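**Student:** I'll drop the sequence and a predicted model, then ask my questions.
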Amino acid sequence: MSLEEGFRDHIATVNDKGKRIWIFPKKPSGTFYNYRKIVSYFLLAFLFLAPHLKIGGKQLLLFNILERKFILFGSVFWPQDFWIFALVMVLGIVFVIFFTIIFGRLFCGWVCPQTIFMEMLFRRIEYWIEGDYTHQKRLRESPWTKEKLRKKFLKHLIFWVISFLIANTFLAYIIGSDRLWEIQTDPLNEHVGGLVAIVIFTTVFYLVFAKLREQVCTTICPYGRLQGVLLDANSMVISYDHVRGEERAKFKKNEDRSAAGKGDCIDCRQCVHVCPTGIDIRNGTQLECVNCTACIDACDHMMESVGLPKGLIAFKSENNIVEKNGFRWTPRVKAYSALLILLLGLVATAMITRKDFESIILRQRGTTYRIDQGSVVNIFEISLVNKTSHVYKVELKLPEGQKGEVEQVVKNLILPAEGTVKERFIVRLPLSEIKGGKKEFDLQVYGNGKRIDREKVKIIGPIF
């Protein structure tokens, strides 16, 4: 490996004068690329279809921040369940860290929406209209002609239309696909503000994929810099086997490269040409590398063509290359594994024990108690949250065996589906039930004749 480390002082897409270097990656092909296409098209199909799929009449996924309503695979979550979301987010962060420690930035190349949209959608459209990387360079540098104008206009028109679909898809995740369809089918003058907003978001998406492109991965996204403190010599990342590859030299037919002091790298630069972020992987692990595996396919193809073993560029750790050993479960990996399992258990427990109803009972503000015909009277307010899709007629009852009664201010208290209700109620207990100025018990909340919740209440009264 070259001792020259100057490449680490700047990113591959900016020259010495700070001007952007436009990247024209060669169209990739190969085994890993075929696997990436399968994964990417599955994720794209899921992204576009998920807002329109329903389970039990509910949208599969909904993140309605405006109404603070979230649906995950048919289960409704409300602000009262936010702690579960926080736990899931922590789990996600730990999982990404755990995955990065072992496999580097593989998430970026295989799962990240930015990479999938860019490489598997927009870039492929670009290849279809403008040709491979040499044709794209020639077209960019050529003067404006009718042919160039036609290709550029067609490409950017398709880019904008796809960006419009992406913006609407993300909106469906926020407000719901049914509501989005209502807006789309209503007269245009009723949603001018919404149209302006969607055009703005469309333009933002368009600029990201038409102009920013790989700059999102190399300069904007913090994950690339995060991996710098997560990787170590045992992390399995896309690596160039410098022990086997150096000294690199051009290929000569029938030459004994070992006798000539040459390594297996034939310096064809195909790994550079195919890289979507413009780096030379032979310089070592770099923050710009998104582990897309395009360089592995390109190198394997060239090795196969010249009769050398494949795997010069592969998923390897630094220790794999130098010490010729396999993956090791280091103490750090074991620690993160244990933490991940713990968090998975906590999330599973939280999901299993999550209640469909939430009730909060508070004493009515400014009241204590009063004595009425030998009974102690307390006034409370109850707030009920219904997370189900059913309507309930609510009744409040004392626990079995408890003397006294509950009087509901609203006799027919209706708890709407996926809604809330707040109402007052009165508890009457005989004076004999009050010991030490108080009495505590669990108030029973019934819905449609079935107990749906219970909440502790504290009745206060005189101290005898």
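**Tutor:** Done, it's in.
**Student:** CA only for contacts and neighbour counts going forward, please
**Tutor:** Will do.
**Student:** Distance from stretch 202-218 to the middle of the chain?
**Tutor:** Distance of stretch 202-218 from its chain centroid, counting by Cα atoms, centre = their mean, to the nearest Å, is 18 Å.
**Student:** again, but for stretch 382-395
**Tutor:** 32 Å.
**Student:** List the buried residues for that stretch?
**Tutor:** 382, 384-388, 392, 394-395 (16 or more other Cα atoms under 10 Å).
**Student:** tell me which element Ile382 is part of?
**Tutor:** Remark: Ile382 resides in strand 375-386, with elements defined by DSSP states H and E.
**Student:** Can you tell me the closest non-neighbouring residue to Ala303?
**Tutor:** No Ala there; residue 303 is Met. For Met303, ignoring the flanking residues on the chain, the nearest one in space by Cα to Cα, 6 or more residues apart in numbering is Lys310 at 5.6 Å.
**Student:** Contact partners for that neighbour?
**Tutor:** Residues near Lys310 by Cα atoms under 8 Å, 6 or more residues apart in numbering: 299-301, 303-304.
**Student:** Quick one: buried ones out of those?
**Tutor:** 299-301, 303.
**Student:** what sits up against stretch 290-305?
**Tutor:** 28-33, 104-110, 217, 224, 237-238, 270-272, 274-275, 281, 309-314.
**Student:** Can you select the buried ones from the residues you listed in ChimeraX?
**Tutor:** To isolate the buried members of the contacts of stretch 290-305 in ChimeraX, using 16+ other Cα under 10 Å:
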select :28,30,33,104,105,106,107,108,109,110,217,224,237,238,270,271,272,274,275,281,310,311,312,313,314
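**Student:** Included below, for side-by-side comparison, is a second structure:
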Amino acid sequence: MTERIPTRIIETVDATKPVRLTPAKAGGPIHTRSFSGFFRNARLVVGGLLFALFFGTAWLNWNGRQAVLWDLGARQFHVFGTTFWPQDFILLSALLIIAAFGLFFITVLAGRVWCGYACPQSTWTWVFMWAEKITEGDRNQRIKLDAASWSLNKLLRRGAKHAIWLAVSLLTAVAFIGYFTPVRELAIGLLTFSLDMEVAVWVTLFAAATYLNAGWLREKVCLHMCPYSRFQSVMFDANTLNVSYDSTRGESRGPRKKGADHRAQGLGDCTDCTMCVQVCPTGIDIRDGLQLDCVSCGACIDACDEVMDKMGYARGLIRYASEQSLQGQKTQLFRPRLVGYGLVLLAMIGAFIWALEERALVSLDVTKDRTLYRENTQGQVENMYTLKVINKAQQEQQYAIELNDANFELQGPKLLKLAAGEIVDVPYSVTLVNERGVASTSDIRFSIRSADDESVRDSVTSTFIAPVIR
């Protein structure tokens, strides 16, 4: 026999048919039932890959340093063989825009699948739900444990659950903060209780946020705190694939014996077993139609397919389907909005890759001295400048500093040798050697190029000020 969810009678149109509230409407904790199926396995694969990427990447080394490290103190952001600087933040902005358009594309195509399969909130919530299952038992056992008075058994089970939650939260915090401070030093400091106060505070805050969001708030984050749940419906159209209940096939719903002619009884394929409700992490009934709470995880599809198999019915009573297909029409995959998002996404990815390839591996910044000008011992007009040079390459470089204007002469070191990632500030003076044809205010251009690689170069325009020539 299939298990039914507890019912609460709030009103009755027919005394024999009480109105049931879903867990989401009834309030209180949502206890999900264990299940198996294709979409659960797909979510496990995606979640496993994301966990491996998140927890493993911080521990990778590259050329003697941490492969991915956002060193905020040094203002250097290492990503494998590339180091980014604050001047490269336009690339980060471009990457965020690409991610946004990718999310738009996925939403128009298949609804809220990001939430169900790849969102960190959903992924960590499933891990915390797994911890509940192995410590407190499956759905029925957890419901009984909630209702039971406090005892040693209940205390031990609850304690074990929260211990796992706290352990996962702490590991998550260490992994996350490990992208901003060397993770090996962080781990050693944590084990030896010698963390810097600032780092300890951040680890504590992030662990607490993980524990609170994935352990206690769960679906409330998706419904009340995540902006995506609010604007996603604007992006849906009649051809968007969503987790949907086929009411034409399923209604009227009701219990029946296996092998019975349910059509003759005036029943559809839905047995009203409520298994789709029992496995839902947000506690909704998908048979009520598309809802804000649905994260498109496919749990109800797996549960319903299992019941259909047992009853000998065709699968797909609940499935990923568009509004068009539910009305018996063909889903149009290639439609203007989707194609538009796809083309923009591809164009932006191409532009991002080009920008990475063309990114200058040396940065030159010129600051003019506040003094307008001065005369040297030969009576020539001079302006003073400070040149800030950043070697963005991963190896030592020798740079040539030039001023390509015959009317001016650069006074200062013509060659600079910088180690990988080194920043230097070097004072220079520029002398006016030919007054003819030079205005009182002139643009001059400083240039820098690598002596080892001619493609590595940069240039900056500054101003030269001279007295008015009469």
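**Tutor:** Done, it's in. Quick caveat, the model's predicted, so the values are computed rather than measured.
**Student:** Next, the TM-score between them, please.
**Tutor:** The pair, once superposed, lands on a TM-score of 0.87 when counted by TM-score structural alignment, normalised by the length of the first structure; 447 aligned residues with a Cα RMSD of 2.7 Å.
**Student:** can you redo the buried ones among the contacts of Lys310 of the first structure as CSV with distance to Asn64 of the first structure?
**Tutor:** Putting those into CSV (distance: Cα to Cα, whole Å) gives the following:
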residue, distance to Asn64 of the first structure
Cys299, 46
Asp300, 47
His301, 48
Met303, 51
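**Student:** circling back: in the second structure, what residue corresponds to the residue nearest to Met303 of the first structure?
**Tutor:** Using TM-score structural alignment, the partner of Lys310 of the first structure in the second structure is Arg315.
**Student:** do the same with Ala233 of the first structure
**Tutor:** For Ala233 of the first structure, the residue aligned by TM-score structural alignment is Ala238.
**Student:** Count the neighbours of that match for me.
**Tutor:** 14 (other Cα atoms under 10 Å).
**Student:** my guess is it is in a strand, correct?
**Tutor:** No. Under the criterion used here (DSSP: H, G, I helix; E, B strand; the rest coil), Ala238 of the second structure is coil, not part of a strand.
**Student:** How about the contacts made by the residue nearest to it when sequence neighbours are not counted?
**Tutor:** Leaving aside its chain neighbours, Ala238 of the second structure sits nearest to Glu323 (5.0 Å; criterion: Cα to Cα, 6+ apart). Neighbouring residues of Glu323 of the second structure by Cα under 8 Å, 6+ apart: 238-241.
**Student:** residue ranges for the strands of the stretch 351-470 of the second structure, please.
**Tutor:** For the stretch 351-470 of the second structure, strands defined by DSSP state E, counting those that start in this stretch occupy the ranges 362-368, 374-375, 381-391, 397-403, 408-411, 415-418, 423-432, 441-450, 457-465.
**Student:** Over to the stretch 51-200 of the second structure?
**Tutor:** With DSSP E, counting those that start in this stretch as the criterion, the stretch 51-200 of the second structure has strands spanning 61-62, 65-66, 68-71, 76-79, 82-84.
**Student:** For Asp293 of the second structure, which of those strands is the nearest?
**Tutor:** Asp293 of the second structure lies closest to strand 68-71 among the strands of the stretch 51-200 of the second structure, at 35.1 Å (Cα to Cα).
**Student:** That closest one vs the first structure, mean deviation?
**Tutor:** On superposition with the first structure, the mean distance recorded for strand 68-71 of the second structure (mean Cα distance after the TM-score superposition for the first structure) is 3.2 Å.
**Student:** contacts for that strand?
**Tutor:** For strand 68-71 of the second structure, using Cα under 8 Å, 6+ apart, the contacting residues are 57-58, 60, 76-80, 178-182.
**Student:** With stretch 128-148 of the first structure instead?
**Tutor:** With Cα under 8 Å, 6+ apart, stretch 128-148 of the first structure has contacts from 24-27, 127, 151, 154-155.
**Student:** Check for me that Val45 of the second structure belongs to a helix.
**Tutor:** Yes. Judged by three-state DSSP, Val45 of the second structure forms part of a helix.
**Student:** tally of neighbours for it?
**Tutor:** There are 13 residues near Val45 of the second structure, going by other Cα under 10 Å.
**Student:** now Ala260 of the first structure
**Tutor:** 9.
**Student:** for Val229 of the first structure, same thing?
**Tutor:** 9.
**Student:** What is the helix or strand hosting it packed up against?
**Tutor:** Per DSSP H and E: Val229 of the first structure is located in helix 223-230. Counting contacts by 3 or more Cα pairs under 8 Å, 6 or more residues apart in numbering; DSSP states H and E, helix 223-230 of the first structure is packed against helix 82-103.
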